[in-house]
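**Q** the following comprises the amino acid sequence and a computationally predicted model.
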Amino acid sequence: MKVVHLSNTPVAGSPGNIVSALNRLTDIRARHVVFNAAAYRTRTFAIDLDWRTQQQEALDAIAEADVIHIHQYFSFDETFGANFAQRFGDKRLIRQYHSAPDLWANGDAGLIERIVREGVPQLVIAQGPERFYPYARVVPNVVPIDDPRYLPHPEADGTPIVTFSPSGRASAWKARWETKGVPQTLALLRKLEREGLCRLQLIVDTPHDQCLLLKRHAAVAIDECVTGNYHLSGLEALAQGKPTLGYLDQRVQSQLRRLTGATDLPWVDVRLEEAEAPLRALLADRTLREEIGAASRRWMETHYAERAMIEHYRRAYLDLFEAPQQFGVSRFTGEADEWRARVCPDYNWTARRHLHAGWRDRLRMWMKG
């Protein structure tokens, strides 16, 4: 079977990891066509087929494919050109989501409904966005944990390094999902740095290969402690054997356990509001860091091995032909199930946002005297 992945952007390297694993570990031959390889400017990822420079090779791969695997939501005609979708013929299509639908809908309820109920089989990563796509099959973000770039290395001598690699600058309390709470997280990390407890390694707008190399000798990694989600960067840090701080809400935890079969999860699971004390403890105790980091790596080897994770995709492709009826069936059993999955966690986040807003107001009043 041949599969071509299509994406507007590199999608933080996720499709590339899937394609690489398919080609190395399965009987499926895969290619990845990226329309805008430079979408993130200097934050670059390895690219298979760049549409702007390898268009004919990309078209040939599409013509030969049995399955077209689309990543995220975008218009084919506006991106790849008029009548592009006509090239698919009777090939099987499947679309994978890596973000909540409001990233594209901007509050347009009608567009959200069209995205969620699209009549194409869907996949969604087993992270925060999963709860928004009830008709999608849940799949992992694949990580090549045995690639040399992802192997553990001893932390650097001297003051411990805390590494943090946000992809944007959004505040924790202005965006629900498309944020890693950068201003608030940096305020905490810079406070600890001023006290001489750590060195902050802030990685932004950096090629992915270089990012992985920079993180190798860090003592502690920050995934994200705001939304309840985890990220590909967090999985990478766990693979590299780092104590990794992140906040995973109950829905994310349940999906991750279901996907991997694991009971315990390796993140140092704290919200940003409670992260200072665990960080101080880790920075003060190298043995503790080493033990937690080694456990992180063991968890990835046991529960997140690349060969096991890529099988979720291979099975999905086979089901497109052998059991297409398995797609398009809601995973929610009713309104209460959906409420617990999607609505209730938003109440928690909103309460936290109001608490922080109240604290800022009281601080302003105090400063005015």
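**A** Here it is on my side, so go on. Numbers count the residues shown, from 1 in each chain.
**Q** drop to CA atoms for contacts and neighbour counts, all remaining ones
**A** Will do.
**Q** tell me where the stretch 251-369 of the chain has helices.
**A** Assigned by DSSP state H, counting those that start in this stretch, the stretch 251-369 of the chain shows helices spanning 276-284, 286-303, 306-322, 335-338, 344-368.
**Q** for the ones you listed, which one sits closest to residue 234?
**A** Closest approach to residue 234 among these is made by helix 286-303 (10.6 Å; Cα to Cα).
**Q** name the surrounding residues that touch the closest one.
**A** Applying Cα atoms under 8 Å, 6 or more residues apart in numbering, the external contacts of helix 286-303 come out as 145, 152, 219-220, 238-244, 260-262, 265-267, 282-283.
**Q** another one to put next to it:
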Amino acid sequence: MLKVVHLSTTPLVGAPGNLCRALNDHGQVQARWVCLRSDVGLYQQMPFATDLCWQRQREEALHAIEQADVLHLHNFIDLDSADFQPVDFRRRWQQGQPMVRQFHSQPALVAQGTGRTVAQVHACPIPKLVIPQYPERHFATARLVPNMVYVPPRPPAAAPAGAPRALACIGYAPSRFNSAHSSRWDTKGYPETVTVLRRLARAARARGLHVEIDLIEQVGHAECLRRKAGCDLFIDDLVTGSYHLNTLEALAQGVPCATYLDARTAEVVRQVTGGHDLPVVNVGLEHAATVLLELCARPERLQALGVAGRAWMDRHWTGVHAAQTLGDIYRSVAAHPGRPFAQRFDEDDTGERWHVREQHDALWQARRAGWPRPVPPWLLGAKTAAGRVARALHLR
């Protein structure tokens, strides 16, 4: 049985660990995950479980790397990465060590995080993998690998006690807090989405509906999952045209999820699932208040959507499928180290580039006119701080 070691510089919201679990549970390979730092950046406030932490378990991690048949490098790790010294990735590559490199971000962000140029990111010779979300449209030769999620069962609804339960609880758990106007991809549209959700709550009250908004901010992954399971509707990314792990986690817990999928993202999901559409409430930020208000007025509809979403995940987005996909890739790479994967689209073809990427960028630009205006940074900071204080004092 092949031994595979995943390496990442950050927890990547637990994605490498979920892939390792799928591989180990379904007998494809023996998989371990070495994470350089588990508490860097946003992960200080939002911790995720990891396997081997390089800073604390270096000797065990080095032993696993030495025993590996295939190295699975994630996002910011390339042949010249020095974070895991004395591991020399370029020397191992030249000696024929089978490797793959998986991208979770668009090339400009990877270049920024590694000190490379975008051209150097694309020129990396390691066979490429990519998640079937927004990054895939930037990596023409990368194989699609589904992101996996593992969530606890949704607890049964508690019997009403004290104050009446909200007719609908809408959850939102962004991992970024910058404006939707600040970036094409590296945003979740936090201030604009919060503005729209508050408008929705006011409109619901005007119709005699009680809608509660749960802003799940800077908490550990386990706590985020617990609160997500208590929602009747969840919000992922209403701005970019892609879904994220939040969508998959919500659906897996039987919670309907609203996110905006552009035509390219929807097509790639169908490629991964054999023609099955991701069952989200597909709505952009500019129309979200109207659409979601109609959903909140029909709680039985929300419940039906949640049941259907969980059933879809059980049928079409499973650990077995992910393990089989990766197992086939590892066996191919082990037999032919360094051989690139087949090209999925022609980056040099003007028409194909328009269909894959440019038309969706143009639509995104046009959609921005219907979004709330950007909030000045000083005002956003003051509002965020006030909101946290209010929630701590149970005033909100």
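**A** Arrived safely. From a predicted model like this one, the values you see are computed outputs, not experimental measurements.
**Q** ok so, going back, can you flag which of the contacts of helix 286-303 of the first structure belong to strands?
**A** Using DSSP state E, 220, 244 are the members of the contacts of helix 286-303 of the first structure that sit in strands.
**Q** give the buried subset of the contacts of helix 286-303 of the first structure as a PyMOL selection command.
**A** Remark: buried members of the contacts of helix 286-303 of the first structure, expressed as a PyMOL selection using 16 or more other Cα atoms under 10 Å:
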select buried, resi 145+152+219+220+238+239+240+241+242+243+244+260+265+266+267+282+283
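**Q** how about the helices of the stretch 251-369 of the first structure, which one is nearest residue 207 of the first structure?
**A** The nearest among the helices of the stretch 251-369 of the first structure, by Cα to Cα, is helix 306-322 at 22.6 Å.
**Q** what are the buried residues along the closest one?
**A** For helix 306-322 of the first structure, the neighbour count (16+ other Cα under 10 Å) marks 306, 307, 309, 310, 311, 312, 313, 316, 317, 320 as buried.
**Q** now the helices of the stretch 251-369 of the first structure in CSV, with distance to residue 101 of the first structure?
**A** Below are the helices of the stretch 251-369 of the first structure laid out as CSV (distance: least, Cα to Cα, whole Å):
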stretch, distance to residue 101 of the first structure
helix 276-284, 33
helix 286-303, 29
helix 306-322, 22
helix 335-338, 16
helix 344-368, 15
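**Q** nearest to residue 46 of the first structure, of the ones you listed?
**A** Comparing the helices of the stretch 251-369 of the first structure by their distance to residue 46 of the first structure (Cα to Cα), the top pick is helix 306-322, with 18.2 Å.
**Q** now the angle from that closest one to helix 286-303?
**A** 30 degrees (axes from the mean of the first three to the mean of the last three Cα atoms, to 10 degrees).
**Q** what's the first-to-last distance across stretch 7-27 of the second structure?
**A** Start and end residues of stretch 7-27 of the second structure are separated by 20 Å (Cα to Cα, to the nearest Å).
**Q** off-centre distance for it?
**A** In this view, stretch 7-27 of the second structure has its centroid 13 Å away from the chain centroid, taken as Cα atoms, centre = their mean, to the nearest Å.
**Q** list just the nearest of the buried residues of helix 306-322 of the first structure to residue 140 of the first structure.
**A** residue 309 (6.3 Å).
**Q** ok, the aligned partner of that closest one in the second structure - contacts?
**A** The alignment partner of residue 309 of the first structure in the second structure, by TM-score structural alignment, is residue 322. Applying Cα under 8 Å, 6+ apart, we find residue 322 of the second structure in contact with 19, 22, 23, 145, 146, 147, 148.
**Q** do residue 354 of the second structure as well
**A** Taking Cα under 8 Å, 6+ apart, one finds nothing in contact with residue 354 of the second structure.
**Q** what's the counterpart of it in the first structure?
**A** Looks like residue 354 of the second structure aligns to residue 339 there (TM-score structural alignment).
**Q** okay, that match and residue 131 of the first structure: tell me how far apart.
**A** Applying Cα to Cα, the value for residue 339 of the first structure to residue 131 of the first structure is 10 Å.
**Q** for the second structure, what spans make up the strands?
**A** So, for the second structure - with DSSP E - the strands run 3-8, 30-35, 52-53, 70-74, 99-103, 128-130, 143-144, 168-172, 211-215, 233-235, 257-259, 281-282.
**Q** return the distance of the match of residue 354 of the second structure relative to residue 251 of the first structure.
**A** Residue 339 of the first structure is 11 Å from residue 251 of the first structure, by Cα to Cα.
**Q** leaving out chain neighbours, which residue sits closest to residue 87 of the first structure?
**A** residue 63 (7.2 Å; Cα to Cα, 6 or more residues apart in numbering).
**Q** now check the one you found against the second structure: what is it aligned to?
**A** Per TM-score structural alignment, residue 63 of the first structure is aligned with residue 66.
**Q** how many neighbours does that match have?
**A** Number of residues near residue 66 of the second structure (other Cα atoms under 10 Å) recorded here: 12.
**Q** now swap in residue 181 of the second structure and tell me
**A** Residue 181 of the second structure has 17 neighbours, counted by other Cα under 10 Å.
**Q** now check the first structure for the residue matching it.
**A** Using TM-score structural alignment, residue 181 of the second structure pairs with residue 173 in the first structure.
**Q** tell me how far that match lies from residue 99 of the first structure.
**A** For residue 173 of the first structure relative to residue 99 of the first structure (Cα to Cα), the value is 18 Å.
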